[in-house]
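turn this into a structure:
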Amino acid sequence: MHKIIAHRDRFRALLARVQTDAAISTAIAHPCDELAVAAAVEAAEEGLIAPIFVGPMPKIRAAAQLAGVELAPYRIVDVPHSHAAAAQAVALVKRGEAKLLMKGSLHTDELMHAVCADGGLRTDRRLSHVFLMDVPNYARLMLVTDAAINIVPTLMEKRDIIQNAIDLAHVIGIDRPRVAVLSAVETINPALPSTVDAAALCKMAERGQIVGGIVDGPLAFDNAVDATAAGGKGIVSPVAGAADILVVPDLESGNMLAKQLTFLAGAESAGIVMGAQVPIILTSRADAPRARIASCALAVLMVQAAKAPAAVMMES
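As a prediction, the model looks like this:
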């Protein structure tokens, strides 16, 4: 039986893992409302990021005044509009002037367009969003993917979505995450394509096309998170009832699941986009301050983890 850690302590433990001796330079694309500016300044005051505000300077200064924060310590790159802000923020990352990219008050698809443009921040891996959720009465942190980027992912895109989530799980200390590929039922039914994809993804994991985690599915949500529900259906699985990662069939189901956990179950959430050359911090107007800080902490942990192997090699 897993001990249930008090709600909110798990995000506090996550923040404690971050080395805050050197804040990570972060390009903030179009931070032109008070919440976007406040989120960046909050993270800076926590020692997580060194923000570079990219957008129309008058709008950024007006937003800072509304938020009651001081911008004097921070660099501002003045550009005329949100499209230019997204492009310039990506360019700062490409030039090495920023190690992270953070969404301000522009639309997610506008920022992703700049990320995915020629000369942007794409890699061979499909981009995907991962929510890290601290859900009351669940025995572990839960990752939900993808609820923000891929609308109806293909089988191979789901492979990347899973690998991205496993990589993030490793960074936060889950050595061999249990991955539940969700559907409405636990048996394979050609009328439900998500069940067929789930079966294929499990075989791909067996053959080394997905590495670093234990993948099982199809699993319904209750069987993925509740051992009693799984046992009642005779499901024998190392993942059932103990999932670390929930892989949803499509963006609609993922978005609804994440918001239900937040607004009905009282979960705290943080989220980043994986698969680009750098982690991308996505925040929402509905995010609580702790969620915004946790999202920045996740991205910083990714940067620090990427540096760790080089540091080990230098020591040896």
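
alpha carbons only for contacts and neighbour counts from here, please
OK.

show me the strands in the stretch 51-200 of the chain, by range?
According to DSSP state E, counting those that start in this stretch, the stretch 51-200 of the chain carries its strands in the segments 75-78, 100-103, 128-134, 142-145, 178-182.

save these as JSON lines, and put in distance to residue 240 and mean neighbour count too.
As requested, those are exported to JSON lines (distance: least, C-alpha to C-alpha, whole Å; neighbours: other C-alpha atoms under 10 Å):
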{"stretch": "strand 75-78", "distance to residue 240": "48", "mean neighbour count": "17"}
{"stretch": "strand 100-103", "distance to residue 240": "35", "mean neighbour count": "28"}
{"stretch": "strand 128-134", "distance to residue 240": "18", "mean neighbour count": "26"}
{"stretch": "strand 142-145", "distance to residue 240": "14", "mean neighbour count": "26"}
{"stretch": "strand 178-182", "distance to residue 240": "7", "mean neighbour count": "28"}
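
could I get the ones you listed as TSV with distance to residue 212?
Output for those, formatted as TSV (distance: least, C-alpha to C-alpha, whole Å):
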stretch	distance to residue 212
strand 75-78	39
strand 100-103	25
strand 128-134	17
strand 142-145	15
strand 178-182	10
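
quick one: which of those strands is nearest residue 26?
When these are compared by C-alpha to C-alpha, strand 100-103 sits nearest residue 26, at 4.5 Å.

got the contact list for the closest one?
24-31, 89-90, 93, 111, 278-283, 299 (C-alpha atoms under 8 Å, 6 or more residues apart in numbering).

here's the other one to compare against:
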Amino acid sequence: MEPVRTLSQMVNRLRLSNKRCRVAVVCPNDPHTEYVIIRSLREEIAEYLLVTDVDHVDISNSLYAASPDFVRVYTAPSPDDAAALAVELVRSGEADVLMKGLINTDNLLRAVLHKERGLLPAGGVLSHVAVAQIPLYHKLLFFSDAAVIPKPTLDQFRAMIMNDIKICNRLGMEEPRVALIHCSEKVNAKFPHTICYTELKKEASEGKMGKVYVDGPMDAKTACDAHSGEIKGMSSPVIGNADVMIFPNIESGNTFYKTLSLFGDANMAGMLTGTIAPVVVPSRSDSGNSKYYSLVLACLAGK
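Down below sits the predicted model:
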């Protein structure tokens, strides 16, 4: 399988599957979510279970009327009840992907993380993966965690990497190259994440993570620019050719995400991982295109 290198190739890969992804959407009441639903219905890549509160059911009914064969509408007394119902539709196997519409992320996550009726397995680690198509980089760049884990522990770093590897594999990358990001290439006890990086590299070299290259610490430029590595006398399959970047904390990951989208002219997508099914939780500021590509990513990851 050829690796997917652009977001448009990602869409084409989903189309070639010839099977619509079943998506449960919580409160599909905002223009960007409506755009995603209409576009994906037109492109025949998804069908929908729209779960809305009673005050906004007219919007969902209009989407049903436009495409009755591929849209079902469910109503609930409140947004929180809608979130719980949508999660149950995923748990029961009626939907493959959960997507956030016009509901607060905290409210949706309460349903996702419910101990008895949620989507996170016992002992699982919820994390976030973003993917960027950057004009000056030669392939898609995945990175974690820009949205969920404030300051990862060793176990959380390991789970993030394994979640991201799984998605890369689904997109045809047989041996993903993972860069462990820091402000320099030196391990320093003042920065505990660099100690974690040493253990993660050891585990990867011993084959405990499967077919993957893991290297670091290194800065973001070295991860994506081979010349930077040459100047520093560094050499590995990861340097200048990273598929995945793992950030030391949510501040750095989130800043990277927002900087790429604002100043780097990057097209972005993202989703939650670690759950029994992919969860799309776009930011309020994300564009319609970003939300669309996030859905496509989740549909591919869930296959």
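
coming back round to it: and residue 288 of structure 1, which of the strands of the stretch 51-200 of structure 1 is closest to it?
Closest approach to residue 288 of structure 1 among those is made by strand 128-134 (12.8 Å; C-alpha to C-alpha).

what's the closest one packed up against?
strand 142-145, helix 155-171, strand 268-274 (3 or more C-alpha pairs under 8 Å, 6 or more residues apart in numbering; DSSP states H and E).

at 6 Å instead, please
strand 142-145, strand 268-274 (3 or more C-alpha pairs under 6 Å, 6 or more residues apart in numbering; DSSP states H and E).

for residue 113 of structure 1, what is the corresponding residue in structure 2?
In structure 2, the residue matched to residue 113 of structure 1 (TM-score structural alignment) is residue 110.

tell me the contacts of residue 35 of structure 1?
Under the criterion of C-alpha atoms under 6 Å, 6 or more residues apart in numbering, residue 35 of structure 1 has no neighbours.

wasn't it part of a helix?
Yes. Assessed by DSSP: H, G, I helix; E, B strand; the rest coil, residue 35 of structure 1 belongs to a helix.

where's residue 158 of structure 1 relative to residue 197 of structure 1, distance?
8 Å (C-alpha to C-alpha, to the nearest Å).

identify the residue nearest residue 11 of structure 2 in space, chain neighbours excluded?
Of all residues not flanking residue 11 of structure 2 in the chain, residue 296 sits nearest, at 6.3 Å (C-alpha to C-alpha, 6 or more residues apart in numbering).

how near is the residue mapped onto the one you found from structure 1 to residue 48 of structure 1?
Matched across to structure 1, residue 296 of structure 2 falls on residue 297, judged by TM-score structural alignment. Using C-alpha to C-alpha, residue 297 of structure 1 is found at 7 Å from residue 48 of structure 1.

can you tell me which residue in structure 1 aligns to residue 6 of structure 2?
Match for residue 6 of structure 2 (TM-score structural alignment): residue 10.

could you look up the SS state of that match?
In three-state terms, and counting by three-state DSSP, residue 10 of structure 1 is helix.

find the nearest non-adjacent residue to the residue sitting nearest the centre point of structure 1, please.
By C-alpha atoms, centre = their mean, structure 1 has its centre lying nearest to residue 272, at 2.7 Å. For residue 272 of structure 1, ignoring the flanking residues on the chain, the nearest one in space by C-alpha to C-alpha, 6+ apart is residue 281 at 4.8 Å.

what about residue 217 of structure 2, distance to residue 198 of structure 2?
In this view, residue 217 of structure 2 and residue 198 of structure 2 are 8 Å apart by C-alpha to C-alpha.

between those two, which one's more packed in?
Legend: neighbour count by other C-alpha atoms under 10 Å for residue 217 of structure 2 and residue 198, higher for residue 217 (27 against 16).

the more buried one is in contact with residue 182, isn't it?
Yes. Residue 217 of structure 2 lies in contact with residue 182 (C-alpha atoms under 6 Å); the separation is 5.5 Å.

could you list the residues in contact with stretch 252-264 of structure 2?
Identification of contacts with stretch 252-264 of structure 2 by C-alpha under 6 Å, 6+ apart yields 145, 146, 247, 266.
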